[in-house]
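**Student:** pasting the sequence and the predicted coordinates here, then a few questions.
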Amino acid sequence: MHALTLFAAARLTGMLAVALDSRLSGQQPFALLGRSWDSLWYLGIAAQGYGAHTLHPGPGLVYADLAFFPLYPWLIRAVHTVLPMLGAGACGLLVAWAAAAAAALGIHRIGLRLHGPSVATLLVVLWGVLPHSVVLSMGYTEPVLTAFAAWSLYAVLTRRWLWAGTLAALAGLARPNGFAVAAAVLVTAGWEIVRRRGRVPHRLWTGALLAPAGWAAYVLWVGIRKGDPLGGYFAVQRGWGSTFDFGLGSARFTKKMLLRGDVFIFPVALGIVAVAVLLYALLLLDRAPLPLLAYSGVLLLIAVCGSGFFESKPRFLLPAFPLLLPLACALARTARTRPAHALLVVGALAGLSVSYGAYLLVHAGRPL
């Protein structure tokens, strides 16, 4: 498929830039891609299970591995069982790369259904050249979440409710913000029930019940393990300094950053979040389908209103690919009349993605 080829080319170029830059800096590229930051936590869970790793980086902070959802470590362990000759880091990268390809196919299918082949291809390419798209080449969970999210949303759009609910449940096992997929299924199912006055097939009810099951099951399991079924998981997150405070923490951090200045990645993160808010407004004005609005809205709400790890907010928004639909539609229109201009925009975004991704991974020294 043309779109998948372009996506693979973008990601391979990004990895080549990381490889060259890391070699010049005396670092190992595959170690950076497969064993950086959160990747090490996931590999530890895959190898030893939960409870083996806890850090105390400062007063009031307790970094426990229970904050990390289990699907990605399960997949790493499964691949390592089938391919024991590979190291755990390599298995993690294989899972992430395969998930990124599956996500690109799902995103293309959604774009094709809504706007045709040109927009679908541009939607995939834009997702592959986002400033933080280097994460799609790393041993991280964003590709896994996006893959299940894209195909679940496609199932909702085509009214395949059992598939939608099952895939949403798996997305909920991938990341904390994977609940956004279940929210999209539930909101759309609820609208269908109201619109059709309850005369809906049993598959819709079953899919809606399945959708939040994965996320809820893990949160409940952590809560029981911590002695507080409903609040235990959120206590673990507070130990990491991550809370949902309706944006107060982000506002304080932004004020401090604007008044005193800060390292380069923080203003960039703020700019990316601001652009995401603008793109969501355009998505609303374009009257995008309800499941895409609900899914992107929940991801954006979590990123904007959650505190902690400000530099990671653009990564949290990587799965919010529907935000790129207005830009993809605009570029498709431009490509029909001024193809050179559209090519220039995509080329500039690709150059930014490659260079900034290499900088983030090799030089920034901050958690992605």
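**Tutor:** That came through, no problem.
**Student:** alpha carbons only for contacts and neighbour counts from here, please
**Tutor:** Noted.
**Student:** now for R199, how many residues are close by?
**Tutor:** Residues near R199, counting by other CA atoms under 10 Å, number 10.
**Student:** same check, this time on A213
**Tutor:** Look at A213: counted by other CA under 10 Å, it has 20 neighbours.
**Student:** does it touch A169 like I think?
**Tutor:** Yes - A213 sits in contact with A169 when judged by CA atoms under 8 Å, with a separation of 5.4 Å.
**Student:** what's the single longest helix in this protein?
**Tutor:** helix 88-115 (DSSP state H).
**Student:** off-centre distance for the next helix or strand after that one?
**Tutor:** The C-terminal neighbour of helix 88-115 among helices and strands, as given by DSSP states H and E, is helix 117-128. Centroid separation between helix 117-128 and its chain, computed with CA atoms, centre = their mean, to the nearest Å, is 17 Å.
**Student:** ok, stretch 315-329 next?
**Tutor:** Per CA atoms, centre = their mean, the centroid offset for stretch 315-329 relative to its chain is 10 Å.
**Student:** quick one: residues in contact with that stretch.
**Tutor:** 107, 111, 115, 119-120, 122-123, 126-127, 130, 132-133, 135, 142-143, 145-146, 149, 177, 276, 279-280, 282-283, 286, 292-293, 295-296, 299-300, 303, 368 (CA atoms under 8 Å, 6 or more residues apart in numbering).
**Student:** and stretch 206-226, by the same measure?
**Tutor:** 66, 69-70, 161-173, 176, 178-179, 181-183, 185-186, 189, 229-233.
**Student:** next up, a structure to set beside the first:
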Amino acid sequence: MFAAARLTGMGLMALWAWHIGKSPRALLATSWDSDWYVRIAAHGYGRTLYWPDGAVQSDLAFFPLYPALVRAGTTVLPVTGGTVGLALSWLAAGAAAWGIYAVVERLYDRALATVLVLLWGLLPHAIVLSMAYTEPLLTAFAAWSLYALVTRRWLWAGSLAALAGLTRPNGIAVAAAVVAVAAYELVRRRGKNGRRRMWAAAALAPSGWLGYLLWVGARQGDPLGGYFAVQEGWTSRFDLGLGSLQVVRSMVTTPVFFGFPMALVIVGAGALLFVLFVLDRPALPLLVYTGVLVLITVGGSGFFESKPRFLLPAFPLLLPLASALTKARPRAAITVIAALAGLSFGYGAYLLTLGPMAL
């Protein structure tokens, strides 16, 4: 069902793109951040753009694992970086869907896991899961790291969290979950076996994220603050949402593109779902992982229109909705899913073919 949802979304987007004279493959493989990743894969780091408004966009803002995998693919296959990026993202999206199912089925039941995976494939911004972007890869590492946590495979959990931390800045949420669960178990299991593996997992989990931040800092001449200075050049910073509030205020007074109010609605719905999720007293790994992702998304400023994308890896947010659908009458559940599918397919096509703002 997940594959059918994404293939349908891509198919409808492709039909509309051809209708207006655009290339679906180019839209999926080289739009916005995809172009940066493909350039890093081909030429390495070192590209910086200077804009009249003072923004300084350095490619050091992009974490290295995805472009490194694209580079590896182009080395062994006679295809372009964009093609490798698409193949990588599609495979990662499938692995992520499988991992999400495994986690939810383990903690809840099969029906809930099935519905949640389908809902994840029908999110308004789910077109990103079909693009040469890093969200599918991050979610795959996150889901399987969480599965390793709930099944107490400590070294797997730590290793996958380290890879998540090399994939995206918000990959630190996976490391936070591993460290929190390991700390809880270390306190609860005093004198019992397995403590060394818990310590190892807790130390390994943030190593990818910290390693890249320190490398960028050393390259910029400021080991602790260099990476954050790079993000500041992109107007991205953590200010508890003050910058986002200014964007919301501007929506009331000046005309904005459709993607901005839509982003506000999606993030607002995500915040409401997070409250319902917390009230259901979820497992600690899911709680910490989701909480950190929501905090980064809501508390960060810069690229307001991209906030729904930042929430894509936060699949546990869909648990309240998936639970309600599994308990609803079949006709009502089918109606809701069909409405979400229409929104996802239509909005995804708009974002990629007509929307002027970054995804």
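**Tutor:** The structure has been received and is ready for your questions. Fair warning: this is a prediction, and the values are worked out from it, not measured in the lab.
**Student:** would you pull the TM-score for this pair?
**Tutor:** Once the chains are laid over each other, their TM-score by TM-score structural alignment, normalised by the length of the second structure reads 0.98; 358 aligned residues with a CA RMSD of 1.0 Å.
**Student:** quick one, helices of the stretch 151-300 of the first structure?
**Tutor:** 161-172, 179-195, 202-210, 213-226, 232-239, 248-260, 265-285, 290-305 (DSSP state H, counting those that start in this stretch).
**Student:** comparing those, which comes out most buried?
**Tutor:** Counting by mean count of other CA atoms under 10 Å, helix 161-172 has the highest mean neighbour count of those, with a mean of 28.
**Student:** give me the angle between it and helix 179-195.
**Tutor:** When axes from the mean of the first three to the mean of the last three CA atoms, to 10 degrees is applied, the directions of helix 161-172 of the first structure and helix 179-195 differ by 150 degrees.
**Student:** quick one: helix 161-172 of the first structure to the second structure mean distance?
**Tutor:** Aligned to the second structure and superposed, helix 161-172 of the first structure gives a mean residue distance of 0.2 Å (mean CA distance after the TM-score superposition for the first structure).
**Student:** what's that helix aligned against in the second structure?
**Tutor:** The aligned range for helix 161-172 of the first structure in the second structure is 154-165, by TM-score structural alignment.
**Student:** also stretch 55-65 of the first structure?
**Tutor:** Using TM-score structural alignment, stretch 55-65 of the first structure pairs with 49-59 in the second structure.
**Student:** okay, how far is it across stretch 298-318 of the second structure, tip to tip?
**Tutor:** End-to-end span of stretch 298-318 of the second structure (CA to CA, to the nearest Å): 17 Å.
**Student:** check stretch 220-232 of the first structure too.
**Tutor:** Taking CA to CA, stretch 220-232 of the first structure runs 8 Å from one end to the other.
**Student:** again with stretch 160-180 of the second structure
**Tutor:** End-to-end distance for stretch 160-180 of the second structure, by CA to CA: 15 Å.
**Student:** got the contact list for it?
**Tutor:** Outside stretch 160-180 of the second structure, the residues within contact range by CA under 8 Å, 6+ apart are 62-66, 134-135, 137-138, 141-142, 144-146, 149, 157-158, 201-210, 212, 284-286, 288-290, 292-293, 296, 310.
**Student:** how far does the match of stretch 55-65 of the first structure stretch from start to finish?
**Tutor:** Length of stretch 49-59 of the second structure, first residue to last, CA to CA: 9 Å.
**Student:** could you find the closest non-adjacent residue to the aligned partner of W36 of the second structure in the first structure?
**Tutor:** Aligned counterpart of W36 of the second structure in the first structure: W41 (TM-score structural alignment). Spatial nearest neighbour of W41 of the first structure, excluding adjacent residues (CA to CA, 6 or more residues apart in numbering): D65 at 6.6 Å.
**Student:** how about the one you found, what does it touch?
**Tutor:** D65 of the first structure makes contacts with W41, I45, Y50, G51, A52, H53, T54, as judged by CA under 8 Å, 6+ apart.
**Student:** residues near T74 of the second structure, how many?
**Tutor:** 19.
**Student:** ok, it - contacts?
**Tutor:** Taking CA under 8 Å, 6+ apart, one finds T80, G81, V84 in contact with T74 of the second structure.
**Student:** mind filtering those residues down to those shared with the first structure?
**Tutor:** By both residues aligned by TM-score structural alignment, their matches' CA atoms under 8 Å, the contacts of T74 of the second structure still in contact after alignment to the first structure are T80, G81, V84.
**Student:** where in the first structure does the helix or strand where M10 of the second structure lies align, residue-wise?
**Tutor:** Under the criterion of DSSP H and E, M10 of the second structure resides in helix 2-19. Aligning helix 2-19 of the second structure against the first structure (TM-score structural alignment) gives residues 7-24.
**Student:** check the mean deviation of that stretch from the second structure.
**Tutor:** Relative to the second structure, stretch 7-24 of the first structure is 0.7 Å off (mean CA distance after the TM-score superposition for the first structure).
**Student:** pull out the buried positions in that stretch.
**Tutor:** F7, A8, A10, R11, T13, G14, M15, A17, V18, A19, D21, S22 (16 or more other CA atoms under 10 Å).
**Student:** how near is the last one to I265 of the first structure?
**Tutor:** When distance is defined by CA to CA, S22 of the first structure is 19 Å away from I265 of the first structure.
**Student:** what do you get for the fifth one?
**Tutor:** Separation of T13 of the first structure from I265 of the first structure (CA to CA) stands at 22 Å.
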